[in-house]
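> Give me a 3D structure for the following:
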Amino acid sequence: MRPVSKGYLACVGCLGAAALVWSGWSFFVRHSSNWSTETLVTLLLLLFLSWVCCCLPLYIRDDCTVDLSFISILTSTLLLGPEAAVLVSAISFPFVVVSTPDGKGYQHIFNTSPLKTFFNIGDHALSYWVGGLFYYLAGGVPGDISLPGVLLPALFFLLAAMFFNAVVMLLFYMLEYGTPFYPTIFQMFMSLLPSVACASPIGYFLSMLLTMKSGVWLALLFMLPLLLARYSFKLYLSFQRQQHSMVEALTAALEAKDTYTKGHSGRVSAYACRIAREMKLPAKRIELLRTGALFHDLGKIGIPDAILQKPGPLTPEERTVIQTHPLRGVGILENMDAYKDILIFVRNHHERYDGGGYPDGTAGEDLPLEVYILGAADSYDAITSARPYCTARTPQDAGRILRAEAGKQFHPAVAEITAALAESGELTRCIPSQEETGGGVC
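Below is the predicted model:
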């Protein structure tokens, strides 16, 4: 990690510690007259619920988890104030033990960098503290959860806390990796929005239960169906991950049988994402393109080794066989719901803009721009990679070929941008990051 990034993490941790101290003083000292046994029981319950939810995240990806801890954070804010939310988050965090993505181990503060732990606690403390400022600015009063008056303060708290958290994380990525501020900030904010939007009504209902007689017991019973729903969703995600692992295994088998294919899909994915970003495509479309590029040659698993590994030009008969690989790839993926959106890439990545491609001869604007981006990225890698029957050519050579084929093999706009990126060295530079991360970089 770069020294400036470490300094940033330490700075956020220190500011978070200051917010935590202020929140503790405000909650325990300044508002001590509002304390009661009921308040203490509510605080302990919310600490327990926050800890349980943090210990039971759902892995959407190996680097992306979702948990329900925001339910207890919002409930703390509505009933006890934003200061309590800061305390609940900071106190429960050190005790969290989370299963690793592969289920073979656990993550906790004793096997995590102290600086990372310090930063994470500080980030959440600062985010909820800033959210609290907006909560009070909107007229929020802890304990007053009457409708519709509570809606605006709660909304201000949610949006401010989410946005500040996204900014804090993005500043780290900017310092460490050079990530652009826009549109990344929008992407990060939108990635947080669905889970928070779903958790918010539950947080309000939990607040209502805790104001009732026997509210603690009602709240505990209320959480049981949520845990059951979490378990059902975990089974669904596990099934999706198994499908993904199976397709990855097929791709690995293909790379093992074809030396040219080894690393090809990852490089094409990185190139395609870089071209798509240059063409200002939305993040969701780029992510689909990334996945489609990773699996675009999957159908070659069904092509005989004698053809795939032939050290010379193919005969017309052999070329006819290898041209079946897009449809073979579609046949492998079409019954997997998680991959239905990328079938268009697998099927059409060898189509030409002038209609002379295969398997369908589709032309022009009948295919989405992403298909032509994938085709250009695929061709660029083919041109700049060594094969048994031809040597690798330079990115400048590839640029000239792309421009010469604009409007013929390639979409004119895609060809021009890909050629410019190739000649400037941008496509070459995106490969080291891809190799470090083990997949295409978007």
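
> all contacts plus neighbour counts: C-alpha atoms, from now on.
Noted.

> center of the chain, which residue is that?
residue 64 (5.8 Å; Cα atoms, centre = their mean).

> quick one: that residue from residue 237, how far?
Going from residue 64 to residue 237 by Cα to Cα, to the nearest Å gives 12 Å.

> What of residue 417?
From residue 417 to residue 237 the distance is 37 Å (Cα to Cα).

> Which one's more surrounded, those two?
residue 417 (20 against 16; other Cα atoms under 10 Å).

> Distance check, the nearest residue to the more buried one once chain neighbours are set aside against residue 375.
Nearest residue to residue 417, sequence neighbours excluded (Cα to Cα, 6 or more residues apart in numbering): residue 275, at 7.0 Å. Distance from residue 275 to residue 375, counting by Cα to Cα: 11 Å.

> Likewise for residue 417?
13 Å.

> Residue 382 now?
11 Å.

> what's the answer for residue 222, then?
For residue 222 relative to residue 375 (Cα to Cα), the value is 52 Å.

> Neighbour count: those two, which is higher?
residue 375 (27 against 15).

> Which strands or helices does the strand or helix carrying the more buried one pack on?
For residue 375, the host element (DSSP states H and E) is helix 369-384. Counting contacts by 3 or more Cα pairs under 8 Å, 6 or more residues apart in numbering; DSSP states H and E, helix 369-384 is packed against helix 264-278, helix 283-294, helix 343-348, helix 395-404, helix 412-424.

> Please identify the buried residues of the fourth one?
Pointing back at helix 395-404 there. 395, 396, 397, 398, 399, 400, 401, 402, 403 (16 or more other Cα atoms under 10 Å).

> List the contacts of that helix.
376, 380, 383-384, 410, 412, 415-416, 418-420, 422-423, 425 (Cα atoms under 8 Å, 6 or more residues apart in numbering).

> hang on, isn't residue 89 packed against residue 73?
Yes: Residue 89 lies in contact with residue 73 (Cα atoms under 8 Å); the separation is 7.1 Å.

> which neighbours do those two share?
In contact with both residue 89 and residue 73: residue 50, using Cα under 8 Å, 6+ apart.

> give me the number of residues near residue 7?
12.

> Mind listing what's buried along the helix or strand it falls within?
Assigned by DSSP H and E, residue 7 belongs to helix 3-25. By 16+ other Cα under 10 Å, the buried positions in helix 3-25 come out as 5-6, 8-10, 12-17, 19-21, 23-24.

> ok, so of those residues, who is nearest residue 345?
residue 5 (38.1 Å; Cα to Cα).

> how close does that closest one sit to residue 64?
Relative to residue 64, and taking Cα to Cα, residue 5 is found at 21 Å.

> Equivalent analysis for residue 38, please.
In terms of Cα to Cα, residue 38 sits 36 Å off from residue 64.

> now swap in residue 219 and tell me
From residue 219 to residue 64 the distance is 28 Å (Cα to Cα).

> Here is the second sequence; please produce its structure so I can put it next to the first one:
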Amino acid sequence: MVKVLSKKKSNILLYSYISFVALLAILVMHYLITNFTIRDYTLLLLFSILSAVSETFLIPLPKVGAVSVSFAITFSAILLTDPLTAAIITSLGILFRCPYVDGKGRVNVLNTPFYKTVFNISQYIINAGIAGVIYVNFHKIFRFGFEFYNPIAGTIALMTYLLFNSFFMAALMSIILEEKLTAAWRNYLLGFINIILVSLLGIVLAFSYDSYDIGGILLFFIPLLLARYTFKLYLDMRKNYFETMNVLVRAIEANDPYTSGHSLRVSIYSEAIAKQLGLPQNKIDMIKSAALLHDIGKIGVDKNILNKNGKLEKEEFDSIKAHPEIGATIISDMSYLSNLSDIIKHHHERNDGKGYPDGLSHNNIPLETSILIIADSFDAMTTDRPYRHALSLGDALNEVKVNAGTQFNPDIVDDAIIALRKAFNNLSE
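Reported below is the predicted structural model:
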């Protein structure tokens, strides 16, 4: 009964929100019709067609829905036409699009829930309309740049569009997923760079029109779709990359029951530490991937040794100690994962040089490896093992602190403790 009431309450909130956005779109459209007139019906028709084509070939993205190069068309319309025309173009692009969605085939306005269509069209009218008004007014204030493109006004209009668009989508997902608005909005803000890059294509499109009229738009639209195709190839490659890692992780877990969940938790802890240290995203992604695969070498270790409950003999322990090198060898044979091999090989080194396989010490252990060493050890301490119970969070963090300089890199221990505490509590909720 509670779940039913919760779902009903969520639906009421969702439809109320969509109704609010639709009402706001009507008010914006009334303002645009009252204050602006369509100056060029040819551009209206052409841009509407190109927008619908671009929206048809959108690219699905995890967490943030999808992205398409249609924003280049919208931004170019904001620069070349008027706010009313720009709002109509972007809404018609949504209305007549026909993208392919996995599991659903081609979707269009006829087989899409009415409330989704209303929300999408409404928010795009608001985004493009208000951004267009911002551009027109700041273009009058700052007389700078070309007749059809004012960099200052364009930048302000772009930021306005992005903020409105990300907020409307984040609020929607916050209601649907029942998560905090700030967390949902953060996911959409991360996509700003990609959209800004697409807006640059819109500027180039405006230049093409200024130089070659309509022919310039049609000529440029082909490389615009090629840009979309290139981006799609990149996402497919990235998808295959993570699917390969998931297969490898499942192979590890099948060989060692303890490893089930361990690799994922170590990846989460490693990411948290890397973010706390302020590392760039490419480094964070590399550390996460290495953490997922750090125990892949256990595939080459006898199951009976891995699953033994009693004390290990020296030969058995030596066999287990070989798994970092086995893992590094496996990974090094995969060209797109080979950059992870050194991190995996040395995840059992120690800061004092007493680790294995190479006995590396502080100055010779890369930062990425030092992060993985702490994350791996912390998860081992906070997990039940056949020979002992898991340590409490406080005791495990104290062990990390006590072993700074011997087992762990002392330069990152304080930040690691902050990150591990937050990540552990989040996993425990």
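
> Superposed, what's their TM-score?
Comparison of the two superposed chains (TM-score structural alignment, normalised by the length of the second structure) gives a TM-score of 0.80, and 420 aligned residues with a Cα RMSD of 3.9 Å.

> check the fit of the helix holding residue 7 of the first structure onto the second structure and give the mean distance.
Once fitted to the second structure, helix 3-25 of the first structure is off its aligned match by 5.3 Å on average (mean Cα distance after the TM-score superposition for the first structure).

> Quick check: which helices or strands does that helix pack against?
Checking 3+ Cα pairs under 8 Å, 6+ apart, helix 3-25 of the first structure ends up next to helix 82-92, helix 114-137, helix 151-177.

> Redo those helices as JSON lines? Include distance to residue 59 of the first structure.
Output for these, formatted as JSON lines (distance: least, Cα to Cα, whole Å):
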{"stretch": "helix 82-92", "distance to residue 59 of the first structure": "20"}
{"stretch": "helix 114-137", "distance to residue 59 of the first structure": "18"}
{"stretch": "helix 151-177", "distance to residue 59 of the first structure": "19"}
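
> check contacts around residue 348 of the first structure.
326, 358, 359, 360, 371.

> Now a ChimeraX select for only the buried ones of those.
Provided next is the ChimeraX selection string for whichever of the contacts of residue 348 of the first structure are buried by 16+ other Cα under 10 Å:
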select :326,358,359,371
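
> Looking at the contacts of residue 348 of the first structure, which one is closest to residue 97 of the first structure?
Of the contacts of residue 348 of the first structure, the one sitting nearest to residue 97 of the first structure (Cα to Cα) turns out to be residue 371, at 43.1 Å.

> my guess is the closest one contacts residue 352, does it?
No: applying Cα under 8 Å as the test, residue 371 of the first structure and residue 352 come out as separate, 9.7 Å apart.

> name the element the counterpart of residue 314 of the first structure in the second structure belongs to?
Taking TM-score structural alignment, residue 314 of the first structure has residue 312 as its aligned residue in the second structure. Using DSSP H and E, residue 312 of the second structure is not contained in any helix or strand.

> do residue 358 of the second structure as well
Here residue 358 of the second structure is assigned to no helix or strand, by DSSP H and E.

> For it, give me its contacts.
So residue 358 of the second structure contacts 346, 349 (Cα under 8 Å, 6+ apart).

> now do residue 105 of the first structure
So residue 105 of the first structure contacts residue 99 (Cα under 8 Å, 6+ apart).

> quick revisit: just the helices and strands packed on helix 369-384 of the first structure: most buried one?
helix 264-278 (a mean of 26; mean count of other Cα atoms under 10 Å).

> residues in contact with that one?
Counting by Cα under 8 Å, 6+ apart, 286-287, 289-297, 370, 373-374, 376-378, 381, 414, 417-418, 421, 427, 430-431, 434, 438-442 sit against helix 264-278 of the first structure.

> Identify the residue of the first structure aligned to residue 255 of the second structure.
Match for residue 255 of the second structure (TM-score structural alignment): residue 257.

> burial count for the nearest residue to its match once chain neighbours are set aside?
Spatial nearest neighbour of residue 257 of the first structure, chain neighbours left out: residue 305 (7.0 Å); criterion: Cα to Cα, 6+ apart. Residues within reach of residue 305 of the first structure, counting by other Cα under 10 Å, total 13.

> Thought residue 255 was touching residue 305 of the first structure, still the case?
No: the pair residue 305 of the first structure / residue 255 is not scored as a contact, 11.6 Å apart, by Cα under 8 Å.

> The residue nearest to residue 28 of the second structure when sequence neighbours are not counted and residue 20 of the second structure: what is the separation?
Nearest residue to residue 28 of the second structure, sequence neighbours excluded (Cα to Cα, 6+ apart): residue 126, at 6.3 Å. Using Cα to Cα, one gets 12 Å for the distance from residue 126 of the second structure to residue 20 of the second structure.

> got it, and residue 346 of the second structure?
On the measure of Cα to Cα, residue 346 of the second structure and residue 20 of the second structure end up 56 Å apart.

> How about residue 152 of the second structure?
31 Å.

> again, but for residue 367 of the second structure
Applying Cα to Cα to residue 367 of the second structure and residue 20 of the second structure gives a distance of 50 Å.

> so what's residue 80 of the second structure up against?
148, 149, 206.

> Residue in the first structure paired with it?
Match for residue 80 of the second structure (TM-score structural alignment): residue 79.

> now stretch 36-46 of the second structure, how far from the centre of its chain.
Mean-position distance between stretch 36-46 of the second structure and its chain equals 36 Å (Cα atoms, centre = their mean, to the nearest Å).

> ditto for stretch 300-315 of the second structure
40 Å.

> again, but for stretch 99-107 of the second structure
So, by Cα atoms, centre = their mean, the centroid of stretch 99-107 of the second structure is 22 Å from its chain's centroid.

> Longest helix in the second structure, by number of residues?
helix 192-255 (DSSP state H).

> what's that one packed up against?
helix 70-80, helix 151-177, helix 281-293.

> what is the orientation angle of that helix with helix 281-293?
Computed by axes from the mean of the first three to the mean of the last three Cα atoms, to 10 degrees, the angle separating helix 192-255 of the second structure from helix 281-293 equals 10 degrees.
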